[in-house]
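In: Have a look at this prediction, sequence included:
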Amino acid sequence: MTTPAWDPAQYLRHAGHRARPFTDLLARVPDPPGTPPRIADLGCGPGNVTALLAARWPTARITGYDNSPEMLDRAHVDHAGPTAGGGHLGFAPADARTWTPAEPHDLILGNATLQWVPGHADRFADWIAALTPGGTFAFQVPGNFSAPSHLLMRSLAHSARWKARLADVLRHEDAVLAPEAYLERLTGLGCAADVWETTYIHLLQGEDPVLDWVKGTGLRPVLTALADDPEARNDFLAEYRTALREAYPAGPHGTPFPFRRIFAVATRRA
């Protein structure tokens, strides 16, 4: 899988739809036990949802971590600094494949991040061990790797024209675990765990909105791999656009885009 280059502006084009799973996750997260709470947001991206943590816990010390310089730059400019309740919101470079907290945390979150981390469930033990008693580890990941948007992307990448350049750049269905597997992992680590899934039906607007959506996320490895060949990149996008139009036809009020997500909230027993 290619490490993608990120475009904060493209990612934020669907910020409202992308933020909803985070707010649904946050609604099930209990208040952190620390005073003030110490919170980490893994894969914070441009920081727009990390800022929601400061709104809920204004005294907290919050750090958003990401391995994209572009995303961190945008997060620093838009959101870093003291919070209204005397807390602080900051951002720092880190890779979820290797990040381990340097101090105990009351809450560690990952929002639409862990699907980019091969073997991410093997990191759970380290993160949960870093929680204070009664602290929480919570995350949500896409569960849509068998959806047409991904199947068509992978099929095209493996076609005769593209497989030499793109066959190994994309994630597959095993990028995330089944909800039952997450529940087993988290309870096995001594947590009280709540795991569920939701399928959102996003009603997207504009021309080719599903393509516009995936250009901000799932398609980033392809766009990165073809960045030095604009003609090839445009040819791939043209083929993919045609397939997406058939798979996701526009309706009278927009283009319905079903999107399944998997959620988990695991609290370390006090």
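Out: Arrived safely, thanks for sending. Numbers count the residues shown, from 1 in each chain.
In: Could you use CA atoms for every contact and neighbour count after this?
Out: Noted.
In: got the contact list for stretch 89-98?
Out: The contact list for stretch 89-98 (C-alpha atoms under 8 Å, 6 or more residues apart in numbering) reads 42-43, 51, 54, 61-69, 72, 75-76, 79-83, 114, 117-118, 120, 123.
In: can you pull out the helices in the chain?
Out: 8-11, 15-26, 50-56, 69-79, 124-129, 148-157, 163-166, 179-188, 209-214, 220-225, 230-247 (DSSP state H).
In: What is the first one packed up against?
Out: Under the contact definition 3 or more C-alpha pairs under 8 Å, 6 or more residues apart in numbering; DSSP states H and E, helix 8-11 sits against helix 69-79.
In: Please give me every residue in contact with the nearest residue to Thr113 once chain neighbours are set aside.
Out: In space, and not counting its chain neighbours, Thr113 is closest to Gly43: 5.4 Å by C-alpha to C-alpha, 6 or more residues apart in numbering. Residues in contact with Gly43 (C-alpha under 8 Å, 6+ apart) are 64-67, 96, 110-113.
In: repeat that for 10 Å
Out: Contacts for Gly43 (C-alpha atoms under 10 Å, 6 or more residues apart in numbering) come out as 50, 64-68, 71-72, 93-96, 109-114, 116.
In: could you measure it against Leu152, distance?
Out: Distance, Gly43 to Leu152, by C-alpha to C-alpha, to the nearest Å: 26 Å.
In: returning to that earlier point: out of the contacts of stretch 89-98, which are buried?
Out: 42-43, 51, 54, 61-68, 72, 75-76, 79-80, 83, 114, 120 (16 or more other C-alpha atoms under 10 Å).
In: Could you report the neighbour count for Leu156?
Out: Neighbour count of Leu156, defined by other C-alpha atoms under 10 Å: 19.
In: what do you get for Leu223?
Out: 23.
In: what about the closest residue to it other than its chain neighbours, neighbour count?
Out: Of all residues not flanking Leu223 in the chain, Arg233 sits nearest, at 6.7 Å (C-alpha to C-alpha, 6+ apart). The number of residues packed near Arg233 is 16, by other C-alpha under 10 Å.
In: Put this next to the first one:
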Amino acid sequence: MSAAAAPTWDPAQYLRHAGHRARPFADLLARVPDLPQDRPRIADLGCGPGNVTALLARRWPTAHITGYDNSAEMLDRAHTEYEGPTEGGGRLDFAHADVRTWTPEEPYDLIVSNATLQWVPGHVERFGSWVGGLRPGGTFAFQVPGNFDAPSHRLMRDLAHRHGLDHTLRHSDAVLDPRAYLARLTGPGCTADVWETTYIHLLTGEDPVLDWVKGTGLRPVLTALADAPERREAFLRDYRAALRDAYPPEAHGTPFPFRRIFAVARKQQ
């Protein structure tokens, strides 16, 4: 079976749940220690539409921050909404890059990635290059979803199999468990803090879990079926019904448990 095409992204759909999606990034940044320089250099790998990259400028207003992404649609939104000088005298800019091959070309004080590395097969093999590109005392920090065994993703994979789309989706091996990340990040010259959190997002609106995954995990399926509208609607009809059973609404909304894995690795001085 042929390999899946890279998914296309819809910034507007992604941002429909921007508040919930940004919270893990804010929690990640809260654990990042002081950076080596007063005017730090920061890279955000997989910056998307730039809304969470802007949080970096709030935390480090003097920093030069570059968000990297390989989606033209996401980068267009980021350039329009967020690029330019920051209030603290720093700068926020964005550039096209493939995280699978991106290598630091200058010393960084912080390399951070928010809900991106699950899309990068073998991403742990890139850790050495990224940590090696940090200044002494610099930090590499990331968070990834750890919900590949949740009903939302199991049902998606089951339906993909029934609809002949097995090749489109990632599986539970897209990310490591927290202990494995700790082992890969802890060693000579580097200390690490790894943890996990399960958020219970309270979603509102009609079919809110489907609306959520349309912005992220379902993108490969939507991309594969972009030129087959009847097959696309058949898949969505089946998936919608399954999600309604798996995530029934309650009095104030639909609870949506979402596990995430976090890591903060600091290069020793």
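Out: Thanks, I have it. Keep in mind that what you see is a predicted model, and the values were worked out from it rather than measured.
In: Overlay the chains and give the TM-score.
Out: Once superposed, chain against chain, the TM-score is 0.98 (TM-score structural alignment, normalised by the length of the second structure); 266 aligned residues with a C-alpha RMSD of 0.7 Å.
In: I figured the residue nearest to Leu223 of the first structure hits Leu226, correct?
Out: Yes: assessed by C-alpha atoms under 10 Å, Arg233 of the first structure is found in contact with Leu226 at 5.4 Å.
In: So for the residue most central in space within the second structure, what's the nearest residue that isn't a sequence neighbour?
Out: What sits nearest the mean C-alpha location of the second structure, by C-alpha atoms, centre = their mean, is Ala115, with 1.5 Å. Distance criterion C-alpha to C-alpha, 6+ apart; nearest residue to Ala115 of the second structure, sequence neighbours excluded, is Val144 at 4.5 Å.
In: what's the counterpart of that neighbour in the first structure?
Out: For Val144 of the second structure, the aligned residue in the first structure is Val141 (criterion: TM-score structural alignment).
In: just Leu45 of the second structure next, same as before
Out: By TM-score structural alignment, Leu45 of the second structure lines up with Leu42.
In: surely that match meets Gly110?
Out: Yes: applying C-alpha under 10 Å, one finds Leu42 of the first structure in contact with Gly110, separated by 4.8 Å.
In: Look up the residues that both of the two are in contact with.
Out: Counting by C-alpha under 10 Å, 6+ apart, the shared contacts of Leu42 of the first structure and Gly110 are 64-65, 96, 139.
In: Just to be sure, which of those are found in strands?
Out: Among these, the members found in strands (DSSP state E) are 64-65, 139.
In: Can you tell me which of these is closest to Thr242 of the first structure?
Out: Phe139 (33.6 Å; C-alpha to C-alpha).
In: Just give the nearest non-adjacent residue to the alignment partner in the second structure of Lys215 of the first structure, would you?
Out: Matched to the second structure by TM-score structural alignment, Lys215 of the first structure sits across from Lys214. Leaving out its chain neighbours, the residue that sits closest to Lys214 of the second structure by C-alpha to C-alpha, 6+ apart is Gln13, at 7.1 Å.
In: So what's the residue count around the one you found?
Out: Neighbour tally, Gln13 of the second structure, other C-alpha under 10 Å: 15.
In: That one -> the first structure?
Out: With TM-score structural alignment as the criterion, Gln13 of the second structure matches Gln10.
In: Same question for Gly88 of the second structure.
Out: Going residue by residue (TM-score structural alignment), Gly88 of the second structure aligns to Gly85.
In: Now do the contacts for its match.
Out: 54-55, 57-60.
In: out of the residues you listed, who has the most neighbours?
Out: The most crowded member of these, judged by other C-alpha under 10 Å, is Ala60 (24 neighbours).
In: check contacts around Glu70 of the first structure.
Out: Here Glu70 of the first structure is in contact with 5-9, 45-46 (C-alpha under 10 Å, 6+ apart).
In: out of the residues you listed, who's nearest Ile128 of the first structure?
Out: Once C-alpha to C-alpha is applied, the member of the contacts of Glu70 of the first structure that ends up nearest Ile128 of the first structure is Gly45, at 22.3 Å.
In: how deep is that closest one tucked in, by neighbour count?
Out: Neighbour count of Gly45 of the first structure, defined by other C-alpha under 10 Å: 30.
In: From Pro4 of the first structure, how far off is the nearest residue to it once chain neighbours are set aside?
Out: Closest residue to Gly45 of the first structure apart from its sequence neighbours, by C-alpha to C-alpha, 6+ apart: Met71 at 5.0 Å. Note on Met71 of the first structure: its distance to Pro4 of the first structure, by C-alpha to C-alpha, is 12 Å.
In: same thing with Thr224 of the first structure?
Out: To Pro4 of the first structure, Thr224 of the first structure is 6 Å away according to C-alpha to C-alpha.
In: Please apply the same query to Asp229 of the first structure.
Out: Taken as C-alpha to C-alpha, the span from Asp229 of the first structure to Pro4 of the first structure is 16 Å.
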